[in-house]
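J.: got a predicted structure here, sequence first:
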Amino acid sequence: MAENSGADSSSAGHIPEYIPSKHVPLTDQLEKDKDDESLRRWKESLLGELSLDDKGKRGDSAVEFSAVRLVVEERDAIALPLPKDGEAVALPASFELKERCRYRLQFEFAVANDVVLGLTYVNTVFKDGVQVDTSKVMLGAYAPQAKPYVYVTEEETTPDGEDVRGKYTAETKFADDDGKVYLTFSYSFEIKEEW
């Protein structure tokens, strides 16, 4: 039997850290190979109706959130108020959830000026100042377009039991693979036995 001379880092429990390539702005990417008609048409097919003349009309941010909603089964959706201009501010958003209720989160956002790679949602929940949960969801990569994107998470169920009832606070962040943060905000909620 031949000995494996190559080191398999995953077998040793070590996973090498992924390092993404350097970010190249969309305008620079479109300028590359602009004389190649076939490549130009292919890029246009990927980007759809994007007009570079619109650059900057929505601001410098590549992602702008217009809504974050909590969609609860058999209830009206709860819209969380969002801070303006991406400022990280604590908002007085508060709502109640019943034990064992099923819910989804819905994010509505527009992408302008550049392709966004690895858009991620991170939500950290605290009870009495102690971190009790962290959720991280990869939303994906998005090209600029005039029409807003809508992303709906998988269905989740609130926990039940006397020990989980009570008031919680949470901090939410949306960022991309390059580490650019597009939105942060805080909110509070309470889990109750009944509505």
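T.: Structure received.
J.: only C-alpha atoms for contact and neighbour calcs from this point on.
T.: Noted.
J.: residue 64: which element?
T.: Element membership of residue 64, judged by DSSP states H and E, is strand 63-72.
J.: same question, residue 20
T.: Under the criterion of DSSP H and E, residue 20 resides outside all helices and strands.
J.: which strands and helices sit next to the strand holding residue 64?
T.: If you count contacts as 3 or more C-alpha pairs under 8 Å, 6 or more residues apart in numbering; DSSP states H and E, strand 63-72 packs onto strand 78-80, strand 102-111, strand 181-192.
J.: got the contact list for the longest one?
T.: What it means is strand 181-192. Identification of contacts with strand 181-192 by C-alpha atoms under 8 Å, 6 or more residues apart in numbering yields 61, 63-65, 82-83, 86-99, 158, 164-175.
J.: what about the strands in the protein?
T.: Counting by DSSP state E, the chain has strands at residues 63-72, 78-80, 89-98, 102-111, 116-127, 130-142, 145-152, 156-157, 166-175, 181-192.
J.: right, and the ones you listed - which one's nearest residue 29?
T.: Shortest distance between residue 29 and the strands of the chain, using C-alpha to C-alpha, is found for strand 116-127: 13.5 Å.
J.: what packs against the closest one?
T.: strand 130-142, strand 166-175.
J.: to residue 40, which of the strands of the chain lies closest?
T.: Nearest to residue 40, of all the strands of the chain, is strand 145-152, at 17.5 Å by C-alpha to C-alpha.
J.: alright, now check it against this:
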Amino acid sequence: MSSADDQDDLKPSFTQGYKPSAAKSAEEYAKLDAEDESLARWKASLGITSGATSRDTSGPKVTVLTLELNSPTLPHGKKPIINYQSLRSSSVTIKEGVEFNVRITFKVNHSIISGVRYIQVVKRAGLKVEKMEQMLGSYGPHPNGDPYIKDFDPEESPMGMIARSGTYNVKSRVVDDDGEVYADWEWCFRLAKEW
């Protein structure tokens, strides 16, 4: 499969007729409906204030910190974490036939991000097995710099001897409504009888 096909797999889906609004700075959002007191409190809780342009706007808008797998069947103290910064060499083992969910932790460094989603394409032996697309939402920077945590819908891992043979290669992307890519990485997993 060509690189162009891989890029098509990682494109987000859009609702027909939906058109994202023009991007605005945090300062512009702070000035919108400034006379509405409850809206001003809500915007302040997102870190959108009149002094928002004094933030350092260098560097990425979003930093992905971790991608991890959660399952009630995990042994105590074990949590498979897929470190976005060093994925090339890491491989994760998932127990076959169990329910698990993916959790992503990320920080919004500056600006307002809208319509952010996580896209994951799983291939085995070069053939696409699954495409998952999860909406993360729209965010502003946390006033105290805390990261956001998003748990995805639970899913069940495949089971059986055929599912356990081979490695599953995954391409992941975090992208927004405007098509701006915040993170792009590859990792792999294997299915096994035990975690």
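T.: Nice, thanks for sending it over. Quick caveat: nothing in here was measured; it's all calculated off a predicted structure.
J.: nearest to residue 137 of the first structure, out of the helices and strands packed on strand 63-72 of the first structure?
T.: Of all these, it is strand 102-111 that lies closest to residue 137 of the first structure, at 11.0 Å by C-alpha to C-alpha.
J.: surely residue 57 of the second structure meets residue 141?
T.: No. Contact between residue 57 of the second structure and residue 141 fails when scored by C-alpha atoms under 8 Å: they sit 11.3 Å apart.
J.: how many other residues sit next to residue 54 of the first structure?
T.: 11 (other C-alpha atoms under 10 Å).
J.: now it. Nearest residue, chain neighbours left out?
T.: Excluding its sequence neighbours, the residue lying closest to residue 54 of the first structure (C-alpha to C-alpha, 6 or more residues apart in numbering) is residue 113, at 7.9 Å.
J.: who are the contact partners of the residue in the second structure that that neighbour lines up against?
T.: Using TM-score structural alignment, the equivalent of residue 113 of the first structure in the second structure is residue 110. For residue 110 of the second structure, the contact set (C-alpha under 8 Å, 6+ apart) comprises 55-57, 61-62, 140-141.
J.: hmm, 7 Å instead?
T.: Residue 110 of the second structure sits next to 55, 57, 61, 141 when contact means C-alpha atoms under 7 Å, 6 or more residues apart in numbering.
J.: dump those into a markdown table; add neighbour count and distance to residue 180 of the second structure as well.
T.: Below are these laid out as a markdown table (neighbours: other C-alpha atoms under 10 Å; distance: C-alpha to C-alpha, whole Å):
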| residue | neighbour count | distance to residue 180 of the second structure |
| --- | --- | --- |
| 55 | 12 | 21 |
| 57 | 11 | 16 |
| 61 | 16 | 10 |
| 141 | 25 | 17 |
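J.: how near is the residue sitting nearest the centre point of the second structure to residue 41 of the second structure?
T.: Central residue of the second structure (C-alpha atoms, centre = their mean): residue 118, 3.8 Å from the mean position. According to C-alpha to C-alpha, to the nearest Å, residue 118 of the second structure stands 29 Å off from residue 41 of the second structure.
J.: now do the contacts for the equivalent of residue 43 of the second structure over in the first structure.
T.: If you follow residue 43 of the second structure across to the first structure using TM-score structural alignment, you land on residue 46. For residue 46 of the first structure, the contact set (C-alpha under 7 Å, 6+ apart) is empty.
J.: how does it look with 10 Å?
T.: For residue 46 of the first structure, the contact set (C-alpha atoms under 10 Å, 6 or more residues apart in numbering) comprises residue 143.
J.: please name whichever of the helices and strands packed on strand 63-72 of the first structure is nearest to residue 32 of the first structure.
T.: Proximity to residue 32 of the first structure (C-alpha to C-alpha) singles out strand 102-111 among these, at 21.8 Å.
J.: just to revisit the earlier point, same list, the helices and strands packed on strand 63-72 of the first structure, but as JSON lines with distance to residue 18 of the first structure and mean neighbour count please.
T.: Converted to JSON lines, these look like this (distance: least, C-alpha to C-alpha, whole Å; neighbours: other C-alpha atoms under 10 Å):
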{"stretch": "strand 78-80", "distance to residue 18 of the first structure": "34", "mean neighbour count": "17"}
{"stretch": "strand 102-111", "distance to residue 18 of the first structure": "25", "mean neighbour count": "18"}
{"stretch": "strand 181-192", "distance to residue 18 of the first structure": "19", "mean neighbour count": "19"}
